[in-house]
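Student: With the sequence up front, the predicted model follows.
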Amino acid sequence: MDPLAEVVTLLQPTARFSKNIVGAGAWQIRRSDAGQPFYCAVLEGGCRLTLDGHAPIVLQAGDFLLVPAVFGVAMSSLELPAGAADSMPVALGPGRFRIGAQEGPTDLRILAGHCSFGSPDAALLVSLLPQVVHVRGEPRLATLVQWVGQESIEQRPARELVLARLLEVLLIEALRSTTGTAASPGLARGLADARLAVAIRAMHEQPTRAWTVAQLAREAALSRSTFFERFQRAVGLAPMAYLLAWRMALAKDLLRRDDGSIADIAERVGYSSASTFSVAFTRHVGRPPTHYAREQAGFQRVGA
């Protein structure tokens, strides 16, 4: 499987809500979210968006923004008087809101929403993705967001299954649309580099191989030092740190699904013995794999 598809599948995205928002005049809104994935598609007009720790971003019609984990977000009209008070969105109907001037024609239409990641390992997997994905001029993304919004409102048969598949496609489409050095470090930016992509795919295809930086550099047809610096700059992790993160993500998934003994799982994620795997897993996760497996089995029984 493609590395991006693997990460998104393991994340288990589900829809929480989607809003169709129209605006007019001057307005600004702020909110804090405890690490929730946030997306926004601008269908008409433009607005300014500021995320914690990032410079303001001007969004225009046709833009799509995805933040895999957001903690604070502020949005405003492009023109905003100094000292303007925060605005309160007014509900127009199910999933529909208006901000700013409540009378007259509107000059903005956006679709914004949150999804959640069902994987208990979401934090690790999100760390492999860019912090911010900003795509311009990809109408397919806006269409996908509209479908997500419609499906989340309508109580149709197989709603949850359709939403899960739509969100997987939405995330993959957004991530693979991000190319070049303008993207924040993460898996998508690494895959956009043809040389690094060869090494990343090799790690995903052969997680059991005893990779070294030198071997991965040869896969990428780069010198060891060039590969190491280029990988860390693009992905945001050193090559061996990425490989460890990926092996641990695979191991957690296998343990959650009770898919084999500890020794079997150790071998399937690249460790020569169960004891070596247990030490690495405990150091990375904070508890031994046997404890983690029992914990996940308990969660599943409670949720059943």
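Tutor: Received the coordinates, thanks.

Student: hey, let's count contacts and neighbours off CA atoms from now on
Tutor: OK.

Student: Residue 148 contacts residue 18, correct?
Tutor: Yes. Using Cα atoms under 8 Å, residue 148 is in contact with residue 18, at 7.4 Å.

Student: Name the residues of stretch 292-304 that come out as buried.
Tutor: 292, 293, 296, 297 (16 or more other Cα atoms under 10 Å).

Student: swap that for stretch 263-282, sorry
Tutor: By 16+ other Cα under 10 Å, the buried positions in stretch 263-282 come out as 263, 265-271, 274, 277-278, 280-281.

Student: Mind checking which of the buried residues of stretch 292-304 land in helices?
Tutor: With helices defined by DSSP state H, the entries of these inside them are 292, 293, 296, 297.

Student: Pull the contacting residues for residue 108.
Tutor: 21, 22, 23, 24, 42, 43, 44, 45, 46, 47 (Cα atoms under 8 Å, 6 or more residues apart in numbering).

Student: all helices of the stretch 201-304 of the chain, in order?
Tutor: Using DSSP state H, counting those that start in this stretch, the helices of the stretch 201-304 of the chain run over 213-219, 224-235, 239-256, 262-268, 274-285, 289-303.

Student: Adding distance to residue 125, write those helices out as a markdown table.
Tutor: Listed next are these as a markdown table, based on distance: least, Cα to Cα, whole Å:
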| stretch | distance to residue 125 |
| --- | --- |
| helix 213-219 | 21 |
| helix 224-235 | 13 |
| helix 239-256 | 7 |
| helix 262-268 | 19 |
| helix 274-285 | 13 |
| helix 289-303 | 17 |
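
Student: and the gap between the closest residue to residue 8 other than its chain neighbours and residue 144?
Tutor: Of all residues not flanking residue 8 in the chain, residue 168 sits nearest, at 6.3 Å (Cα to Cα, 6 or more residues apart in numbering). Going from residue 168 to residue 144 by Cα to Cα, to the nearest Å gives 10 Å.

Student: for the buried residues of stretch 263-282, which one is nearest residue 211?
Tutor: residue 270 (9.3 Å; Cα to Cα).

Student: gap between the closest residue to the closest one other than its chain neighbours and residue 272?
Tutor: Nearest non-adjacent residue to residue 270, counting by Cα to Cα, 6+ apart: residue 208, 3.4 Å away. Residue 208 sits 9 Å away from residue 272, taking Cα to Cα as the criterion.

Student: another one to put next to it:
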Amino acid sequence: MADPLSDVISLLRPQAPFSKLAEASGPFRVRREDMDAVFYCLLLGGRICLEVDGKPPLMLNAGDFVLIPNVSAFTIESVDPPPPPGLRSIPVPGEDGIFRLGPNTGPAEVQQLVGHCHFGSPDAALLTSLLPDMVVVGGDDRLAALATLLRDEARANRPARDVIVEHLLQVLLIEAFRATPPSGAASGLLRGLADPRIGPVLRAMHAAPHRGWTVPSLAIEAGLSRSALFTRFVRVVGEPPISYLLTWRMTLAKKMLRSGQHGVADVSNKIGYGSVSAFSTAFTRHVGASPTGYMRMTAAE
């Protein structure tokens, strides 16, 4: 059985992580406005308030993990004591590699592992649109263990470091997403996979993207009428089923064309188009370039 979540995470190709341990005492406030990468934070001790622009403040307690695939600006600040208005703290690296916030005296009241990574896929914006805009998991030991392994491997200079880090990131992302309660997931892939009717439809499309899927055939997979499937799929996933299928097919087509190992006819057949001309028309409309033109463009990059 296909695993759509693993499919998406694998195609995203998470890369180039940065992580650091940060300790704090007293009042502090850190503001970041230059983030264009996935941000994650594992709170190891104490309490903090995380406020992502456009969202309500989020209180994090020891053991909580938060991951934000798309973030442009956010603030992290102390809870007890709260920071005074206008305070802006700058993390100061210590000789031990741990960053310090607030007064550098006395024991740390807050400990956190924070980091970010980039997605190497040219289709990252498209793929992340299928994922929730924020994941919050409370006190998950598996995530804590993975985050620690990731931190240690990223700091080490051992053979195959980059390969191991990339795989650890993939596992970390999958664990974070699948640990999200279905009731807390916004419309998208996670909520769809958790739905007893829509989940089988998504898995069927990912398992056989080459099949000539229609709303009636997908309705059979769901055990619903055509109209009920359409309405429920849009509500749960956020777009119609055939629109999702087209997006996934074109993502796969772009990956195969970029690899240089598949001809246009082969790609057309693998993603379910009866003719090369039909595939070329659909690809050009979706991507803005013909399959051969796309191959030339990506080969020159």
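Tutor: Great, that's in hand. This structure is a prediction, so every number in the text was calculated from the model and none was measured.

Student: What would you report as the TM-score here?
Tutor: Scored against TM-score structural alignment, normalised by the length of the second structure, the superposed chains reach a TM-score of 0.94; 299 aligned residues with a Cα RMSD of 1.7 Å.

Student: if we can go back for a sec, indicate which one of the helices of the stretch 201-304 of the first structure is closest to residue 184 of the first structure.
Tutor: Nearest of these (Cα to Cα): helix 224-235, 7.9 Å.

Student: mind listing what's buried in the closest one?
Tutor: Neighbour counts over helix 224-235 of the first structure (16+ other Cα under 10 Å) mark 224, 227, 228, 230, 231, 232, 233, 234, 235 as buried.

Student: according to the alignment, that helix goes to what range in the second structure?
Tutor: On the basis of TM-score structural alignment, helix 224-235 of the first structure is assigned to residues 226-237 in the second structure.

Student: Give me the contacts around that stretch.
Tutor: Contacts to stretch 226-237 of the second structure, defined as Cα under 8 Å, 6+ apart, come from residues 187-189, 191-192, 195, 198, 215-216, 218-219, 222, 239-241.

Student: Quickly name whichever of these is closest to residue 57 of the second structure.
Tutor: residue 187 (21.1 Å).

Student: Distance check, the spatially most central residue of the first structure against residue 161 of the first structure.
Tutor: By Cα atoms, centre = their mean, the first structure has its centre lying nearest to residue 68, at 3.5 Å. Using Cα to Cα, we find residue 68 of the first structure at a distance of 21 Å from residue 161 of the first structure.

Student: and if you look at residue 76 of the first structure?
Tutor: Distance, residue 76 of the first structure to residue 161 of the first structure, using Cα to Cα: 34 Å.

Student: neighbour-wise, which of those two wins?
Tutor: Looking at residue 76 of the first structure and residue 161 with other Cα atoms under 10 Å, you find the greater number of neighbours at residue 76, namely 22 against 10.

Student: if I pick the counterpart of the more buried one in the second structure, what's in contact with it?
Tutor: Alignment note (TM-score structural alignment): residue 76 of the first structure maps to residue 77 of the second structure. Listed by Cα under 8 Å, 6+ apart, the contact set of residue 77 of the second structure reads 27, 28, 29, 30, 48, 49, 50, 83.

Student: burial count for the residue in the second structure that residue 165 of the first structure lines up against?
Tutor: Using TM-score structural alignment, the equivalent of residue 165 of the first structure in the second structure is residue 167. Residue 167 of the second structure has 16 neighbours, counted by other Cα under 10 Å.

Student: average gap between stretch 241-255 of the first structure and the second structure?
Tutor: By mean Cα distance after the TM-score superposition for the first structure, the fitted stretch 241-255 of the first structure averages 0.9 Å away from its aligned residues in the second structure.

Student: Next, the contact list for residue 65 of the second structure, please.
Tutor: Shown in contact with residue 65 of the second structure (Cα under 8 Å, 6+ apart): 40, 41, 42, 43, 136, 137, 138, 139, 140, 143, 144.

Student: are any of those buried, and which?
Tutor: Using 16+ other Cα under 10 Å as the burial test, those include 40, 41, 42, 43, 136, 137, 138, 139, 143, 144 as buried.

Student: The fifth one -> the first structure?
Tutor: This points to residue 136 of the second structure. Aligned partner of residue 136 of the second structure by TM-score structural alignment: residue 134.

Student: The residue nearest to its match when sequence neighbours are not counted: which element?
Tutor: Leaving out its chain neighbours, the residue that sits closest to residue 134 of the first structure by Cα to Cα, 6+ apart is residue 65, at 4.5 Å. Per DSSP states H and E: residue 65 of the first structure is located in strand 63-76.

Student: Give me the mean deviation of the very next helix or strand once past that strand from the second structure.
Tutor: For strand 63-76 of the first structure, the succeeding helix or strand toward the C-terminus, using DSSP H and E, is strand 90-93. Once fitted to the second structure, strand 90-93 of the first structure is off its aligned match by 1.6 Å on average (mean Cα distance after the TM-score superposition for the first structure).

Student: In contact with residue 268 of the second structure, which residues?
Tutor: 253, 274, 275, 276, 279.

Student: Between those, which sits nearest residue 105 of the second structure?
Tutor: Taking Cα to Cα as the measure, residue 105 of the second structure lies nearest residue 253 of the contacts of residue 268 of the second structure, at 56.7 Å.

Student: The closest one and residue 269 touch, don't they?
Tutor: No. Using Cα under 8 Å, residue 253 of the second structure is not in contact with residue 269, being 10.2 Å away.

Student: which position in the first structure aligns with residue 205 of the second structure?
Tutor: Residue pairing (TM-score structural alignment): residue 205 of the second structure is matched to residue 203 of the first structure.

Student: how about the nearest residue to residue 75 of the second structure, chain neighbours excluded?
Tutor: Distances taken as Cα to Cα, 6+ apart put residue 31 closest to residue 75 of the second structure, at 4.5 Å, once the chain neighbours are dropped.

Student: The helix or strand hosting that neighbour: average distance to aligned residues in the first structure?
Tutor: Taking DSSP H and E as the criterion, residue 31 of the second structure maps to strand 29-32. When the first structure is overlaid, strand 29-32 of the second structure sits 1.0 Å from its aligned residues on average, using mean Cα distance after the TM-score superposition for the first structure.

Student: What are the buried residues along that strand?
Tutor: Buried-residue list, strand 29-32 of the second structure, by 16+ other Cα under 10 Å: 29, 30.

Student: Show the subsequent helix or strand relative to that strand.
Tutor: strand 38-45.

Student: so what's residue 281 of the second structure closest to, chain neighbours aside?
Tutor: Leaving out its chain neighbours, the residue that sits closest to residue 281 of the second structure by Cα to Cα, 6+ apart is residue 290, at 7.7 Å.

Student: Likewise for residue 164 of the second structure?
Tutor: residue 153 (7.6 Å).

Student: In contact with whatever residue of the first structure lines up with the one you found, which residues?
Tutor: Superposed on the first structure with TM-score structural alignment, residue 153 of the second structure falls opposite residue 151. Neighbouring residues of residue 151 of the first structure by Cα under 8 Å, 6+ apart: 159, 162, 163.
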